[in-house]
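Generate a structure from the sequence data that follows.
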Amino acid sequence: MRNDLRKSDIHLDGIDKRLIELLYDNARTPVSELARSVSMTAPSVNERLKRLEESGVIAGYRVDIDPLALGYSLIAIVRMRQLPGKMHELEAQINLIPELVECDKVTGDDCYIARLYLKNISELDPILDSISDLADTNTSIVKSTPVKRRLLV
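Modelled structure (predicted):
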């Protein structure tokens, strides 16, 4: 990040927001197409993207994988409350579970809330067993996702 530009100084105008929306929908959109979409020249769009990257607003470009296409038909939300003195061990174990694709450390009754992708329900117990000596768990199976991860701008 440039030293003269702090995140608190960032102001996104309508063009910045539109560029971010377009890239959020397809991070591989060519700059020429982005430029046409916002009625600007490609060099101007390039400069805006560079500024958004340098300021940290655009933190990276990612591929969005469809878990169902890879055979992961179930999603489970696992809430974990670590057992006394087991925080570091639990966190290390969480990082070893490849099906656990997202995990937040939270306040409240639970310590972690994780999103787990499974090919079938029989995979759930062995994963939960791998952390049973480290945490109490509460698991819910996701029926649907009415709000997908959405853009903040």
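
When you work out contacts or count neighbours from here on, use the C-alpha atoms and nothing else.
Will do.

Let me see the contact set for the residue most central in space within the chain.
What sits nearest the mean C-alpha location of the chain, by C-alpha atoms, centre = their mean, is residue 102, with 7.1 Å. Neighbouring residues of residue 102 by C-alpha atoms under 8 Å, 6 or more residues apart in numbering: 114, 115, 116.

Kindly recompute the last result at 10 Å.
Shown in contact with residue 102 (C-alpha atoms under 10 Å, 6 or more residues apart in numbering): 77, 94, 95, 113, 114, 115, 116, 117.

One more: residue 117?
Contacts of residue 117 (C-alpha under 10 Å, 6+ apart): 67-68, 71-77, 98-102, 123-124, 141.

quick one more, to check against the first:
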Amino acid sequence: MDKMDREILRLLQEDGRMTVSDLSKALSLSRPSMSERLHRLRERGVIEKFSAQVSLDKIGKAMLVVIQVGGLKVSLQAFEEVIQTEEAVIECHRVTGEVSYFLKAAVANVHELRELIDRLVPFGTINTSTVLHSPVRERMLLPEV
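Alright, predicted model coming up:
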């Protein structure tokens, strides 16, 4: 990966809607060359997907919570199958340490949070934390030089 690829990644992480033309102009590269570079980055799996970042407040899910799940009462596979169907959960990470999973969930209010916890309790020990502020969100990632 060269300097130009790093710049492409930087620009796309700032604005994922940049067109090939916009990228070409910003980096003084022809559109065919830019298209080829983008194709290679996607083909190598460096760019996994393009998506929209949605405001949780604007869609009525203003309460963001981190949930730790430990002491599983079911197999890892069984828990992962269930958690994939849980719409409030927006991230799930299997981790090392005293707990087995960190979940990030978005709910509208305390009532929805209680219902989510009630659905999770049969699977293990649940510990929740409400996110008050996120000083670092979606940090830009670039490969080492």
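
Counterpart of the residue nearest to the centre of the first structure over in the second structure?
Under the alignment by TM-score structural alignment, residue 102 of the first structure pairs with residue 91 in the second structure.

before we move on, the earlier item: does the residue nearest to the centre of the first structure sit in a helix, a strand or a coil?
Assigned by DSSP: H, G, I helix; E, B strand; the rest coil, the conformation of residue 102 of the first structure is strand.

isn't residue 109 of the second structure right next to residue 62, touching?
Yes. Shown here, residue 109 of the second structure and residue 62 form a contact pair, counting by C-alpha atoms under 10 Å, at 7.5 Å.

from the contacts of residue 102 of the first structure, which single one is nearest residue 18 of the first structure?
residue 115 (29.9 Å; C-alpha to C-alpha).

Could you pull up the residues touching the closest residue to residue 52 of the first structure other than its chain neighbours?
Nearest residue to residue 52 of the first structure, sequence neighbours excluded (C-alpha to C-alpha, 6 or more residues apart in numbering): residue 58, at 5.5 Å. Counting by C-alpha under 10 Å, 6+ apart, residue 58 of the first structure touches 20, 23, 24, 49, 50, 51, 52.

Can you tell me what residue 58 of the first structure aligns to in the second structure?
Mapped onto the second structure by TM-score structural alignment, residue 58 of the first structure lines up with residue 47.

part of a strand, is its match?
No. Residue 47 of the second structure sits outside any strand when classified using three-state DSSP, being coil.

and the gap between it and residue 138 of the second structure?
Distance of residue 47 of the second structure to residue 138 of the second structure, given as C-alpha to C-alpha, to the nearest Å: 15 Å.

any idea where the strands of the second structure begin and end?
63-70, 89-94, 101-107, 125-130 (DSSP state E).

so which of those gets nearest residue 18 of the second structure?
That would be strand 89-94 among these, by C-alpha to C-alpha, at 25.6 Å.

Can you give me the first-to-last residue distance of stretch 144-153 of the first structure?
End residues of stretch 144-153 of the first structure are separated by 25 Å (C-alpha to C-alpha).

Residues touching it, excluding its own?
Contacts of stretch 144-153 of the first structure (C-alpha under 10 Å, 6+ apart): 12, 14, 16, 17, 18, 20, 21, 24, 25, 75.
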